[in-house]
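Peer 1: Predicted model, plus sequence, below.
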Amino acid sequence: MTVSSTTSSGNTTLDTIVANSKKATTGSTDALGNAISSAAGGQTLGKDAFLQLLVTQLKNQDPLNPQDNSAFVAQLAQFSSLEGIQTLNTSVNNIAGSFTSSQALQASSMVGRSVIVPTTQAVVDTSKTFSGTAVVPSSVSDATVKITDSSGKVVRTLTLGSEPAGNAAFTWDGKDDSGTLLASGTYTFNAAATISGTSTALTTNLPATVSSVTLGQNGGEMMLNLAGLGSIALSKVQTIGL
């Protein structure tokens, strides 16, 4: 009689054991049934219950037709695999717990820090010079950055001109096209250039301040909550500053 284990959780189910025990004698079947009831209580079997059933099986085998050695070795291998899977599950759970603790420590150090992220919006203090970059995929001759206020009005157009492939840096003094200093607030930066004869939008990397952090759930990624801008995944951060 062979006891088999399922692959979904690494444990042996009662239905499988009963199905595989039909070849046993009446006496051994009764003993095995009693062992199943006491060891499992109708639940999925663990390694201790598996071993108890294996011992009960050996005690009640037919002496005139004993279990084949290869079948016995196979059942021992199943027991060893089951124990290994349970040990692995424990180790993975411990690693997951350590990862969560590491995330919490990392999160506490991120609050209040300045980061550079791919976005078109930024909270700007117009009393200071604002800096950002535009990602240029190939050499261009007419890169520009249009700055729009919260009402959707274009207040300034920065001409970058010719730029090689890479990150094209730009600065803004907080003034509009007429030279008037604007109020601090949220502004949108739209960079564009002509590539292969077509006007193409460029990705902009702008500074932002981390106001809080949301820890990833069930192994998910940590999210940074940016002041006035919303959330972004930690993996998208280009640079972490002071």
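Peer 2: Yep, it's here. Numbering: from 1, shown residues only.
Peer 1: Please count neighbours and contacts with C-alpha atoms only from this point.
Peer 2: Will do.
Peer 1: Could I get the contacting residues of Thr133?
Peer 2: Asn167, Ala168, Ala169, Phe170, Thr204, Asn205, Leu206 (C-alpha atoms under 8 Å, 6 or more residues apart in numbering).
Peer 1: could you dump these to JSON lines with distance to Val73, neighbour count and secondary structure?
Peer 2: Output for those, formatted as JSON lines (distance: C-alpha to C-alpha, whole Å; neighbours: other C-alpha atoms under 10 Å; DSSP: H, G, I helix; E, B strand; the rest coil):
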{"residue": "Asn167", "distance to Val73": "64", "neighbour count": "16", "secondary structure": "strand"}
{"residue": "Ala168", "distance to Val73": "68", "neighbour count": "17", "secondary structure": "strand"}
{"residue": "Ala169", "distance to Val73": "69", "neighbour count": "14", "secondary structure": "strand"}
{"residue": "Phe170", "distance to Val73": "72", "neighbour count": "15", "secondary structure": "strand"}
{"residue": "Thr204", "distance to Val73": "64", "neighbour count": "24", "secondary structure": "strand"}
{"residue": "Asn205", "distance to Val73": "62", "neighbour count": "26", "secondary structure": "strand"}
{"residue": "Leu206", "distance to Val73": "64", "neighbour count": "22", "secondary structure": "strand"}
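Peer 1: If we only consider these, which is nearest to Gly197?
Peer 2: Nearest to Gly197 out of these is Ala168 (C-alpha to C-alpha; 19.7 Å).
Peer 1: surely the closest one meets Ser139?
Peer 2: No. Assessed by C-alpha atoms under 8 Å, Ala168 is found out of contact with Ser139, at 10.5 Å.
Peer 1: Span of stretch 35-53 from start to end?
Peer 2: Length of stretch 35-53, first residue to last, C-alpha to C-alpha, to the nearest Å: 6 Å.
Peer 1: tell me what the helix or strand hosting Gln106 is packed against?
Peer 2: Using DSSP states H and E, the element containing Gln106 is helix 69-110. Contacts defined by 3 or more C-alpha pairs under 8 Å, 6 or more residues apart in numbering; DSSP states H and E place helix 69-110 against helix 47-59, strand 204-214.
Peer 1: and it, how far from the chain's centre?
Peer 2: Relative to its chain's centre, helix 69-110 lies at 18 Å (C-alpha atoms, centre = their mean, to the nearest Å).
Peer 1: and here's the other structure:
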Amino acid sequence: MEINSSFGNFTGGAEGSGSPGQSDFVTFLQMLTTQMQNQDPLNPMEASDFAVQLATFAGVEQQTYTNQLLATMIGQTGLSDLGGWVGMEARLYGGAHFSGDPIELTPDPALGADEVVLIVRNDNDEIVDTRSLDPETQSYVWDGQDTDGNPLPDGTYRFEVESRLDGEELDTQPVAAYVPILEARYEDGMTMLVLPGGLFVESGQVTGLRPPSEPDAADTM
């Protein structure tokens, strides 16, 4: 079976065992404290630099924990169990197929950002839409329109969120979308999920699962 590569190639799971420990966070804070104590008092670091370090650590910590937890869950789940996923909505990174229905996104802006921009790319990696989001936004419904408000054609789109502080970029991260699961298959030693638009993804890439729901049009812009 040839897997449609337009959906991306994000792997679930993480190397090693165990969840991120509190010691990692303590070590990070010790390093940050040492950095502050030894900085040049005549040329101290900008507050935005510290914000970038904190945001980066928090994002990596959370993603590592999520990947390890899901890897454990998937490892204990057989194809018969995945059959119960059919008809559910999976939270996935890498993009989603648009065919007229709004797509619910779960942006996760960087900690401390005062400006957040949603970036939408098409199959050719061209930016087709950008729009401002509230820095506190955790759920957003994309209506399938470009920057000028014109409807975009059916196709697969990828989403990113750029976080800024005082006009400076903190980071740019992929945004997950909720995608319907149409079928579960076992192919070449892998458990694959079939998604709208002829897309396939390994079950280990799922970062969330929920019953289907209708997006609230009031959340779109």
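Peer 2: Yes, it's here. Treat the numbers as computed from the prediction; the structure is a model and nothing was measured.
Peer 1: Can you pull the TM-score for these?
Peer 2: Superposed pair, TM-score by TM-score structural alignment, normalised by the length of structure 2: 0.50. Supporting alignment: 137 aligned residues with a C-alpha RMSD of 3.4 Å.
Peer 1: would you list the contacts of Thr133 of structure 1 in TSV and tack on distance to Asn34 of structure 1?
Peer 2: Listed next are the contacts of Thr133 of structure 1 as TSV, based on distance: C-alpha to C-alpha, whole Å:
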residue	distance to Asn34 of structure 1
Asn167	73
Ala168	77
Ala169	77
Phe170	79
Thr204	70
Asn205	69
Leu206	70
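Peer 1: So which bits of stretch 155-167 of structure 1 are buried?
Peer 2: Residues of stretch 155-167 of structure 1 classed as buried under the neighbour-count rule (16 or more other C-alpha atoms under 10 Å) are Val155, Arg156, Thr157, Leu158, Leu160, Glu163, Asn167.
Peer 1: List just the nearest of these to Leu32 of structure 1.
Peer 2: Using C-alpha to C-alpha, the buried residues of stretch 155-167 of structure 1 come closest to Leu32 of structure 1 at Asn167, 72.3 Å.
Peer 1: Look up which helix or strand the nearest residue to the closest one once chain neighbours are set aside falls in, please.
Peer 2: Nearest non-adjacent residue to Asn167 of structure 1, counting by C-alpha to C-alpha, 6 or more residues apart in numbering: Val135, 4.7 Å away. For Val135 of structure 1, the host element (DSSP H and E) is strand 130-136.
Peer 1: which residues in structure 2 does that strand match up with?
Peer 2: Per TM-score structural alignment, the counterpart of strand 130-136 of structure 1 in structure 2 is residues 103-109.
Peer 1: Tell me the gap between that stretch and the middle of its chain.
Peer 2: When distances are taken as C-alpha atoms, centre = their mean, stretch 103-109 of structure 2 is centred 7 Å away from the chain's centroid.
Peer 1: longest strand of structure 2?
Peer 2: Secondary structure assigned by DSSP state E gives strand 155-165 as the longest strand of structure 2.
Peer 1: now for that strand, which elements pack on it?
Peer 2: The contact analysis (3+ C-alpha pairs under 8 Å, 6+ apart) places strand 155-165 of structure 2 against strand 96-98, strand 115-121, strand 168-174.
Peer 1: Return the most buried member of the ones you listed.
Peer 2: strand 96-98 (a mean of 23; mean count of other C-alpha atoms under 10 Å).
Peer 1: To what extent does that strand diverge from structure 1 after superposition?
Peer 2: Following the fit onto structure 1, the mean deviation recorded for strand 96-98 of structure 2 is 0.9 Å by mean C-alpha distance after the TM-score superposition for structure 1.
Peer 1: contacting residues around that strand?
Peer 2: By C-alpha under 8 Å, 6+ apart, the residues outside strand 96-98 of structure 2 that reach it are 7, 103, 144, 153-158, 177, 179, 196-197.
Peer 1: Can you flag the buried ones in those?
Peer 2: Buried members of the contacts of strand 96-98 of structure 2, scored by 16+ other C-alpha under 10 Å, are Phe7, Ile103, Gly144, Thr156, Tyr157, Arg158, Ala177, Val179, Pro196.
Peer 1: now for these, which pair is the farthest apart?
Peer 2: Spatial extent of those (C-alpha to C-alpha) is set by the pair Phe7 and Gly144 at 17.1 Å.
Peer 1: Just give me the neighbour total for Thr239 of structure 1.
Peer 2: Thr239 of structure 1: 12 surrounding residues under other C-alpha atoms under 10 Å.
Peer 1: can you check Gln62 of structure 2 too?
Peer 2: 12.
Peer 1: how close does it sit to Asp108 of structure 2?
Peer 2: Using C-alpha to C-alpha, we find Gln62 of structure 2 at a distance of 11 Å from Asp108 of structure 2.
Peer 1: Of the buried ones among the contacts of strand 96-98 of structure 2, just say which sits nearest to Glu89 of structure 2.
Peer 2: Val179 (5.1 Å).
Peer 1: I'd like to know how far that closest one sits from Ile103 of structure 2.
Peer 2: Here the criterion is C-alpha to C-alpha. By it, Val179 of structure 2 lies 8 Å from Ile103 of structure 2.
Peer 1: before we move on, back to that, hang on, isn't the residue nearest to Asn167 of structure 1 packed against Gly166?
Peer 2: Yes. Between Val135 of structure 1 and Gly166 there is a contact under C-alpha under 8 Å: 5.8 Å.
Peer 1: The longest strand of structure 2 to strand 168-174, inter-axis angle?
Peer 2: Going by axes from the mean of the first three to the mean of the last three C-alpha atoms, to 10 degrees, strand 155-165 of structure 2 is angled at 150 degrees with respect to strand 168-174.
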